[in-house]
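Asks: give the three-dimensional model of this entry:
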Amino acid sequence: RLTIAAVIMKAKLHFLEQDDVSSILNPAGPTPHIAGTKIIATIGPACHEVDQLVELLECGMSCARIDLTWGPVEYHKKSLNNLQLAIKQTRRLCAVLLDTLGRELMIRRSYTLDEQGWPKHEGSFDVKRGAEVVVTTDIDAVASSSCLPITYPNFHNLVNVGDTLFIGRYLVSGADDSSLYLEVKSVEGNNVKCTAQNDAVMDGLLTVTHHSANEQDRMSMQADLPLLSEHDVHAIRDITTQFEVDFVALTFTRDGEDVDGLRDFLDKLGLEQTKILAKVENQAALYNFAGIATAADGVIISRGNLGLDVAPEKMARVQKEVISKCNLLGKPVIITRVVDTMATAPRPTRAEATDVANAVLDGTDGVLLGAETLRGKYPAITVKTVLAICRQAEEVFDYSGHFEWLTLQGEMDDRAMTRRKRTTSDEDLIVDPQASGHLATIQSGVVAPGQQAPCSTGSPLSRGTRTSLDLPDSSGSLPPLHKALPGGKAPGQAAVVSMQARAGGMPKVSSFGSLPRSLSDQSMRKRSMDGDRGLPVQPFTSQIDKAESIASTAVRTADKINAGLIIVYASSGRTASLVAKYRPKMPILTLVVPHLKSSALKWELQGRSLARQCLIMRGVVPMLAAPGAGTNDHMLQEAVSAATKRGLVHAHDHVVCVMSIKDSLVVKVVTMDSIGTRCMRHTDSAQGSEVDLSKISGLAELSKSGAVLAPEFKLDTEPIPPRVPAMKA
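Replies: Next up, the predicted model:
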């Protein structure tokens, strides 16, 4: 089978153009815009008040994460209400991310709510190295230094002698005093008897990570748990009725079918615009990563849990491979657990600062802060520090090398597809998103090249048994934790991204990044069959190639003419994500025009969520235009005016625009006037500096207005909605 990972990718090298070491010590100048690598901050007791959120937004937070793993729904709703007030006060866009509890395993402990409504555990207990500790599913057991009751009722059937259990405070690094490692010695009934491998202080919310010594067991771990807990379902329904949620993060994503299941659930709630970020947290996700990356709108590398399930010597390669594959697909990729020490210190360690910079050089889109802002002492300083490190790394990022690397990988992929089409039957030309190439071999070395990796089966929404939950809902009661949801798919379905026909006969795919190759394969096979039947054959052109060509052409043009800004007119976000994929060194201003859409009972204004969703794309600065903004030229003038006020573009700067003209996607080059207040076409006036676009390699035919045309290709693969009159507040 032909897989997305069929092309073996080489690691990107970090070429630093600056060879004067002493110049590195020069003070960093102020940056006129918040672009480049994005910061996602977790909202909690340390930063949930309005003034604290205002400070985070002013420091550079692009997205606020609400973690459903811990805390009542009412507390999270209060935090979101405070965030809305902070957004109005700062007039800055900020996305909202709901992170689910999912298949997370926890130790059941009693707790109380503090005066702010946040759960708080009373007291702690010590576990000494060599002590016997029993992990039990007994719901009547009380947590102590010798007994740890777990929320997963089937846990005793999951573990084997010799397995390793990690039990630690939620969002800890795994290397501090509240981290406990246990070795399983025996399993007796519903009790798992273990021996402590180190001294630890058990405090706060305790989570459990199981690392099996058996390769097959790693693929079936927690397989009978549904992908959403009842607490998740209740919280998502409650919160989304009052607040706009831009992203939902799927915890412990196992395969593409999990993403598909969550997509179906959100669609039933009327949340079609909400994007899904898949969290890669264990080896099962690595085995099935191609399917996950294809189905999801973005990927979060949850390095805390992943680092516990993958050998330490493999983690660097795993991170680089996952980031590289996301870059190749044009999907936003976020990393976690970067400056853990800043939860208690105002300055990161040398290793942490280097880690952040290396992630930026690898190509990550953003950094997710957890405990540092949830319960840390310096949330605003942490955001400002991490963003400063990212900006310094961006200054030496090899933009040209990244562009050439993506181009080379695309050419190799095209050649591989061509060879396959010549030598393989139609039935074999099916992209198997579950195959993960050589990525699966990185984390264990057990699966030989070409060997079929194990994958899970059954519905992600129906694999489940019932336990009880230690999390309060809005009323303070305790809803069930892992309960099967209605409407699940039949057990035994292949764990792949659904490529079967859906509504309209098209598969359900993400609106971010590159389209799956299988779509163009289907068109090619239909063209071939039509020719065999003697029917008229339409010229075959790949929509993927057109979209990629326009995006890469815009970036190449901007680089060749040293443009100050790229402007992208966005309808679904695909074009903006593809331009961001090629990592131009100049900002990408994404212009989103809200539009009215009618539902069964009401009209609603859509487009605001897309502007916020662009906030997790590297280098993208979204701009929300007013409804009924006028013609393309009028919107362009408004966009460059706003860019000038923010310092994104200056007098005589060239601006590359990607827009839709008469159902064709075009690349247009304009130049700012002598005072930097408006833009001119190259044919408008001799006052504007001229650019000889004919000398730029790889461009399509130029129109008289300075546009590069891509005939028959619509912006973002969907028509731009009609303009509507401006609405009164």
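
Asks: all contacts plus neighbour counts: C-alpha atoms, from now on.
Replies: Fine.

Asks: and the residue nearest to T364 when sequence neighbours are not counted, how many neighbours does it have?
Replies: Closest residue to T364 apart from its sequence neighbours, by CA to CA, 6 or more residues apart in numbering: V333 at 5.6 Å. Neighbour count for V333, taken as other CA atoms under 10 Å: 28.

Asks: next: S229.
Replies: 26.

Asks: which ones are touching I139?
Replies: Contacts for I139 (CA atoms under 8 Å, 6 or more residues apart in numbering) come out as P149.

Asks: on that earlier part again, against T37, how distant is the residue nearest to T364?
Replies: 10 Å (CA to CA, to the nearest Å).

Asks: can you work out which residues contact both of those two?
Replies: Contacts common to V333 and T37, judged by CA under 8 Å, 6+ apart, are 364-366.

Asks: which secondary structure element contains L171?
Replies: In the assignment (DSSP states H and E), L171 maps to no helix and no strand.

Asks: so for it, what's the nearest residue that isn't a sequence neighbour?
Replies: A371 (5.7 Å).

Asks: ok, now which ones touch the residue nearest to T364?
Replies: 298-301, 323, 326-327, 364-366.

Asks: using a markdown table, lay out those residues together with distance to V620.
Replies: What follows is the contacts of V333, written out as a markdown table (distance: CA to CA, whole Å):
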| residue | distance to V620 |
| --- | --- |
| G298 | 15 |
| V299 | 17 |
| I300 | 18 |
| I301 | 21 |
| I323 | 18 |
| C326 | 17 |
| N327 | 15 |
| T364 | 13 |
| D365 | 10 |
| G366 | 11 |
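
Asks: let's see which of these end up in strands.
Replies: Counting by DSSP state E, those place 298-301, 366 in strands.

Asks: here is a second sequence; please produce its structure as well for comparison:
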Amino acid sequence: MNPTVMALRKGGIRYDSGTDLVRKTLSASASDSGLAQIVQASKEVSHSSLTKVICTVGVKSRTVPELVKLLEAGMNVARFDFSWGSMAYHSATLANLRAAMRETKMLCATMLDTRGPEIGVLLAPEDVSSFDARAPKAPIVLTQGARVTLTVDQTTPASSAFLPVNNPDLVNFVAPGDDVFVGQYLFTGSESSSVYLTVDEVDAANGYVRCTCRNDAKLKGVLLTVQVSNKGDALPTLGEYDKRVIREWAVPNEIDFISLSYCHSAEAVEECRACLAHAGGEGVGVIAKVERLGALRNIDAVVASSDGVILSRGNLGLDMPAEKVFLTQKMVLFKCNAAGKAAVVTRVVDTMTDTPRPTRAEATDVANAVLDGADAILLGAETLRGNFAAEAVTVVRKICRQAEKVFDHENHYQTQLPPAMVESGTLSQSEALASSAVRAASKTGAAMIVVFTRTGLTARLVSKYRPNMPIVSLVIPRVQQNSIRWVLRGERAARQGLLNRGVVPLLANPTNSDMNALLRVVFARAKKDGVVRENDQVIVIQKVGTTSVVKAVSVVF
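Replies: You can find the predicted model right below:
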């Protein structure tokens, strides 16, 4: 057997996972009628894709009308990237998002992406709130073989001879022979605004790193990112700026997730949780961004300690051979699925930053991410500064839906059971409930699964087993009180379900404790959305007294 396939299977990964059902589908489509179904335009489906979409907002996607378009196209999570822009700038965007949510009556989770130990080259003044307007009119032209110096003196004007960086520690961890990548913020790979450098000399006393250009490039924009191959772990994951943003922006604004940039260890995740707890944000989810080899070396601990993983393929692809990226994706997604943690894939339709249609390779890439087990797809430049933001979301959702139709649910279900076993060889009560509900839904042909929950955890466990129908997470608000006041909690738990495949969160009426009445509300909503019809079967997970129950009910209006 091929060594690569053996290695994947040894790690618990089916290299051919999902392909058997695809083969069956294609075989069934060999007839004229089957081929016609493939080549004709996709029909509208009763519900949108189960796979979620995260959109990076700002610049061209921060007004209420643009955010309304993104919500209606299928945005589930809005990502605020603090690699650029002030807290005031992002606050204005957040206010517009909430106005768009009120206008559309649609729920959207929020995610703060930390700056982390990112090193940048500033081609314009550091206040990049007006991103496009402040960009230099003429690009900086670099030619192959030319010498260029990275300097930590930020007062030095950017030119073809000098590039000022915003981190003085650069001179302390680079060495002659290191590879350095300098590219436009959220570079797509399809533009010429990035350059690969080789370090020739480090002059720490004067703050210079002298390099040779390995390719021609035209550097443009406001902010360029700098990445030194395999040296990212030399800097702390959570800097003072990130801690201040978490304390002064994320917690007061009730942000749902922190995307921890350049996370490489469980200790970094715990440091972020401690920072959140100190600021009063204990319920905020921490998503580890895997973008360095150091994170892969500690991947089991990173997955176990976090609430999910973002596989940042753009940065990771600069740290490892290109031919190994797909293996990394399969491995990381498998580990996230087995642990019941959200798995997010980035950099899928980069060309839609400038064009209304993805390439064939990009469309296939999105589908393969779904077949590999991704919970969500993250869009960066496509929605931040792209000309076709809403179109990108629509295209990704359509591709995801087609991939979900041939996803091998049975194989995935069977693959998830062994890792869920405890040492005694049995499932925990929560795992048993979740897996039993998915099995019952599959056997009865249920239209959906309804989970009564307070924290959203049970719904996320159901999602882990990848049922082929929506999972309605009905969050029951809970009262929290201290000596001064009491408040209802549950909104964040509902929104956080928007990151998991198939989960449709609803917040129950806190004044209604009648489970049957709440179920009728869910049925009415599902009927309106075209998910259920009269007499459809629905699987319900709920607690009756101290007993957890999985039951099948018929839809009655």
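
Asks: superposed, what's their TM-score?
Replies: Remark: TM-score between the superposed chains equals 0.92 [TM-score structural alignment, normalised by the length of the second structure]; 535 aligned residues with a CA RMSD of 2.1 Å.

Asks: walking through the stretch 451-557 of the second structure, point out its strands one by one.
Replies: Assigned by DSSP state E, counting those that start in this stretch, the stretch 451-557 of the second structure shows strands spanning 471-475, 478-481, 486-489, 503-507, 537-544, 547-554.

Asks: so where is the third one in the first structure?
Replies: With the alignment judged by TM-score structural alignment, the segment of the first structure matched to strand 486-489 of the second structure spans residues 603-606.

Asks: how big is the offset of that stretch relative to the second structure?
Replies: Its aligned residues in the second structure lie a mean 1.8 Å from stretch 603-606 of the first structure after superposition (mean CA distance after the TM-score superposition for the first structure).

Asks: just give me how far that stretch sits from the chain centre.
Replies: Centroid separation for stretch 603-606 of the first structure versus its chain: 26 Å, with CA atoms, centre = their mean, to the nearest Å.

Asks: need the contact partners of it.
Replies: By CA under 8 Å, 6+ apart, the list of residues contacting stretch 603-606 of the first structure from outside reads 594-598.

Asks: go again using 10 Å as the cut-off
Replies: Stretch 603-606 of the first structure is contacted by residues 273, 592-598, 627, 727 when judged by CA atoms under 10 Å, 6 or more residues apart in numbering.

Asks: how about it: buried residues?
Replies: Of the residues in stretch 603-606 of the first structure, Q606 count as buried by neighbour count, 16 or more other CA atoms under 10 Å.

Asks: now do the helices in the stretch 251-400 of the first structure.
Replies: All helices of the stretch 251-400 of the first structure, identified by DSSP state H, counting those that start in this stretch, fall at 256-268, 283-287, 289-295, 303-309, 312-329, 350-362, 371-374, 379-395, 399-423.

Asks: tell me the most buried of the ones you listed?
Replies: Most buried of the helices of the stretch 251-400 of the first structure, by mean neighbour count (mean count of other CA atoms under 10 Å): helix 289-295, with a mean of 29.

Asks: against the second structure, where does that one fall?
Replies: Counting by TM-score structural alignment, helix 289-295 of the first structure corresponds to residues 299-305.

Asks: buried sites along stretch 163-182 of the first structure?
Replies: In terms of neighbour count (16+ other CA under 10 Å), stretch 163-182 of the first structure has its buried residues at 163-174, 177-182.

Asks: likewise stretch 509-520 of the second structure?
Replies: So stretch 509-520 of the second structure, judged by 16+ other CA under 10 Å, has buried residues 518-519.

Asks: and the residue nearest to the spatial centre of the first structure, what does it touch?
Replies: The centre of the first structure sits closest to G298, judged by CA atoms, centre = their mean, with a distance of 3.1 Å. Applying CA under 10 Å, 6+ apart, one finds that G298 of the first structure lies in contact with 247, 249, 275-279, 292, 326, 329-334, 365, 510, 512-513, 616-617.

Asks: can you check N368 of the second structure too?
Replies: N368 of the second structure sits in contact with 18, 326, 330, 362, 374, 399-400, 403, 407, where contact means CA under 10 Å, 6+ apart.

Asks: mind redoing it with 8 Å?
Replies: So N368 of the second structure contacts A403 (CA under 8 Å, 6+ apart).

Asks: same check on the one 4 residues further on?
Replies: The neighbourhood of D372 of the second structure, defined by CA under 8 Å, 6+ apart, consists of 17-18, 329-330, 333-334.
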